[in-house]
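Participant: Build the 3D model from these lines:
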Amino acid sequence: MVTALSINALTKIYGKKKAVSSISLDIPAGSFYGLVGPNGAGKTTTLNMCTGMLLPTSGTVELFGVDVWRNVDTARREMGVMPQADEIFDRLTGLQLLVYSGMLRGMKKPETLRRAHDLLDAFDLSDAENKIVADYSTGMKKKICLGTAMIHSPRILFLDEPFEAVDPVSSANLKDILKEYVATGGTVIISSHVMSLVEKMCSHVAVIADGEVRASGTLDEVATGKDLEDRFLELVGGRHEAAQLSWLDGGVDGNAAVSGHADETSDTDNTENANTNSLGGDVDAQ
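Facilitator: A predicted model of the protein is given here:
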C-alpha cells in the first residue's frame, strides 16, 4: 500500500491549550479519507499543519515521502487545498480567479483557460464566469474555491467542509467529480461533522475529539458493525438526555400563559379606563 500522507505525533499548542495532541495517521493513496469530529475537535488545525499553512509545535508530516515542513514548496506542488471564501480574491470574476490560480501554479495560459472553462462547465458556473466572485452565492463560492484547488490536477486534495451551504444538485455534481478523481488514483482528505456524507463518500475515516484520534481505519473498521453516527457518538461522548424545559410543551401551556397574560393586561386596561372615565366625570362636574 502506497501512503499518500503520513502524520507522525503531530501536535499544536496555543499557550496552555493543546489544540492537537500527538496525532498519528497513515492515509493510503487513492483513498477518500474523512476526518470527522465535533466542532473544535482539531480537524481544521490538523489540515492546516498538513498543508504547510500552520507550523506544528512538534511532529512531522510527509506527503508521498516528502517532509512537508522541510520541503514546503515541493510538497505544495503535489497538493490542492480548497480555500475558504474569505481567503480568495473575490473582486475577480470566476474565470479570472481560476486562470490566476492555474498560472500561479506555473501553468501556461492556454492550458489554464481550457481547464478553467472545463471546471466552470462541470460546476454549472459557465453563466457566471464573467461575474465577480463577491456577487456569487455562498454555494457558488464553495464551487469556485474547489475549482482553484483542482485546476493544476494535484495528486491529493485537502477539503475543509466543502459541501457546507451547497445546494443538493450542485453537491451531487461535486461528489461525482471527486469520486471520479479518486477512481483515477487521486487522494481526497475531507473534514466534516456530517456522518451521512462520510458514510456515502469515504473509504476511510478518522474520528477526532479534543485534538486526539479516537479511532481510524476503513469505514467498516471504525463503525464496528454499527451505524457510523452511533459509533461516532460513542467515541466522542457528549450526548445527554434532552433538557427538561417545563415551558416547552408545543404551545398548550404556553398559550394558556399568554392568554393569562392577556387577561391581566385586559384587567389593567379596564382599570385604567375606569379611572380615566372617573377623572373625566370630575372634570365635567367642575
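
Participant: switch to C-alpha atoms for all contacts and neighbour counts from now on
Facilitator: OK.

Participant: Name all residues that make contact with the spatially closest residue to Leu10 that is not a sequence neighbour.
Facilitator: Leaving aside its chain neighbours, Leu10 sits nearest to Gly59 (4.1 Å; criterion: C-alpha to C-alpha, 6 or more residues apart in numbering). Gly59 sits next to Ile7, Asn8, Ala9, Leu10, Thr11, Ser22 when contact means C-alpha atoms under 8 Å, 6 or more residues apart in numbering.

Participant: wait, which of these is closest to Cys145?
Facilitator: Distance ranking of the contacts of Gly59 against Cys145, using C-alpha to C-alpha, places Ile7 first at 25.5 Å.

Participant: please give me the structure for this one as well, since I'd like to look at both together:
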Amino acid sequence: MSAVAARGLVKDFGGTRAVDGLDLRVPVGSFYGIAGPNGAGKTTTIRMLVGLLAPDEGSVEVDGIPVWPDPTEAKGRLGLVPDHPVLFDRLSGLEMLEFAGLLRRMDPVVIRSRSRDLLRVLDLEDAADRRIADYSLGMTKRIGLAVAVLHSPRVLVLDEPFGALDPVNTQVIEEMLQRYRAGGGTVVFSSHVMDVIERLCDRLAVIESGRVRAEGTVRELAGGRTLQEAFVDLVGGRTLAEDDLSWLSSSSD
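Facilitator: Alright, predicted model coming up:
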C-alpha cells in the first residue's frame, strides 16, 4: 500500500490548468520530495493531496483512504505544515496545541504531555504562554509543525519546511522528522532547496506545468551530477548573457 496515491489529478483556475493529469505514488515509510519551478503546480497538488482543494478530475488516497469527495477520515491520518502556517494567532503556543488536540478528540492528558514535549524539543518552552501573533516567522513555522505532529499522523506533508529556520532549529527538525519516519511515518515535502532534498529524500518527483516530469530515487535523477544540475536540465535553465546588466558594478564611475 502507498502512503499517498494520486491518479489523474486535474485542477483549472479560470481557464488556466494548474495541474494536468498528475500521477503520484509515495511509498510507505519514505522521505519523499516534490520539486519544481515557481508556478509548476506543487502547492496546488499538495492542497489536493491533503483535502484542502477538490480536484476537477482524478482521485487521491492517503493510507488507503479516499480523500475525495469527503476528506474527513483521510485528514485524521494527515499532518500538514504549509509554507505560511495559518494559526489562531490570538492564542498562545500552548493554547494552540491544546485547541488542535481537542479538535482531534484527543485525551486532554495526552495533549498536555505531548504539547510540553514538543515545545521543549522545538525550543518554544519560554514562548509557550506568549501569543502566536508575537512570534517570529521561524517560531510560527515551529509551532505549526508541532500542531501537525501532535496526533501522530501516518503521513506528514510539509511545504517549504525549512524556510525562515536557523541552522540549529533546522538540524533539530531534520532529526525529529527522521525519528518520525523511523517510527513508521511517511514524510512528503515540497522544497526549492536541492541540497536539502538531496540530503534527506529517498525519492523525488519533479513537477513542471502541472505534470510529473521525472520520478525516482535521488541518485537515479541526479545521474552522477548534483541534484541542482539535474533539476535545471529537466525544467530548463536560464543564464545571463555576457552583456546583461553590464552596468552592475560597485564602481562609482
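
Participant: Make a PyMOL selection of the buried ones in the contacts of Gly59 of the first structure.
Facilitator: Buried subset of those, written as a PyMOL selection, criterion 16 or more other C-alpha atoms under 10 Å:
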select buried, resi 7+8+10+11+22
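
Participant: Neighbours of Thr44 of the second structure, how many?
Facilitator: Thr44 of the second structure has 19 neighbouring residues, counting by other C-alpha atoms under 10 Å.

Participant: Now for His84 of the second structure: which residues touch it?
Facilitator: So His84 of the second structure contacts Lys141 (C-alpha under 8 Å, 6+ apart).

Participant: Correction: the previous question concerned Val206 of the second structure.
Facilitator: By C-alpha under 8 Å, 6+ apart, the contact list for Val206 of the second structure reads Ile34, Ala35, Gly36, Val212, Arg213, Ala214, Glu215, Phe231.

Participant: Among those, which one has the most neighbours?
Facilitator: Ranked by the number of neighbours (other C-alpha under 10 Å), the contacts of Val206 of the second structure place Ile34 first, at 26 neighbours.

Participant: For it, what is the corresponding residue in the first structure?
Facilitator: Under the alignment (TM-score structural alignment), Ile34 of the second structure maps onto Leu35 of the first structure.

Participant: got the buried residues for stretch 202-222 of the second structure?
Facilitator: Under the neighbour-count criterion of 16+ other C-alpha under 10 Å, stretch 202-222 of the second structure has 202-212, 215, 218, 221-222 buried.

Participant: Can you say which two of these are spatially most distant?
Facilitator: Asp202 and Ser209 (23.5 Å).

Participant: Run the chain-centre distance for the host helix or strand of the residue nearest to Leu10 of the first structure.
Facilitator: Secondary structure from DSSP states H and E places Gly59 of the first structure in strand 58-63. Distance, stretch centre to chain centre, for strand 58-63 of the first structure: 23 Å (C-alpha atoms, centre = their mean, to the nearest Å).

Participant: The one helix or strand Lys141 of the first structure maps to aligns to what range in the second structure?
Facilitator: Assigned by DSSP H and E, Lys141 of the first structure falls within helix 138-150. Aligned by TM-score structural alignment, helix 138-150 of the first structure corresponds to residues 137-149 of the second structure.

Participant: so what's Pro28 of the first structure up against?
Facilitator: Met1, Val2, Thr3, Ala4, Leu5, Thr187.

Participant: Can you tell me the SS state at the fifth one?
Facilitator: In other words, Leu5 of the first structure. strand (DSSP: H, G, I helix; E, B strand; the rest coil).

Participant: quick one, what contacts it?
Facilitator: Contacts for Leu5 of the first structure (C-alpha under 8 Å, 6+ apart) come out as Leu25, Asp26, Ile27, Pro28, Ala29, Val61, Glu62, Leu63, Phe64, Gly65.

Participant: can you redo these as CSV with distance to Val166 of the first structure?
Facilitator: CSV is the format used below for the contacts of Leu5 of the first structure (distance: C-alpha to C-alpha, whole Å):
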residue, distance to Val166 of the first structure
Leu25, 29
Asp26, 30
Ile27, 27
Pro28, 28
Ala29, 27
Val61, 31
Glu62, 32
Leu63, 29
Phe64, 31
Gly65, 34
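
Participant: For the stretch 51-200 of the first structure, which segments count as strands?
Facilitator: Assigned by DSSP state E, counting those that start in this stretch, the stretch 51-200 of the first structure shows strands spanning 58-63, 66-67, 79-81, 156-160, 187-192.

Participant: want to throw those strands into TSV with distance to Leu120 of the first structure?
Facilitator: Output for these, formatted as TSV (distance: least, C-alpha to C-alpha, whole Å):
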stretch	distance to Leu120 of the first structure
strand 58-63	29
strand 66-67	32
strand 79-81	17
strand 156-160	18
strand 187-192	20
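
Participant: To which residue of the second structure is Gly65 of the first structure aligned?
Facilitator: Aligned counterpart of Gly65 of the first structure in the second structure: Gly64 (TM-score structural alignment).

Participant: Am I right that its match is in contact with Ala6?
Facilitator: No: counting by C-alpha atoms under 8 Å, Gly64 of the second structure stays clear of Ala6, with 11.1 Å between them.

Participant: residue ranges of the helices in the stretch 151-286 of the first structure, please?
Facilitator: Remark: helices assigned in the stretch 151-286 of the first structure by DSSP state H, counting those that start in this stretch are 168-183, 195-201, 219-223, 228-236, 252-285.

Participant: Appreciated, that's everything.
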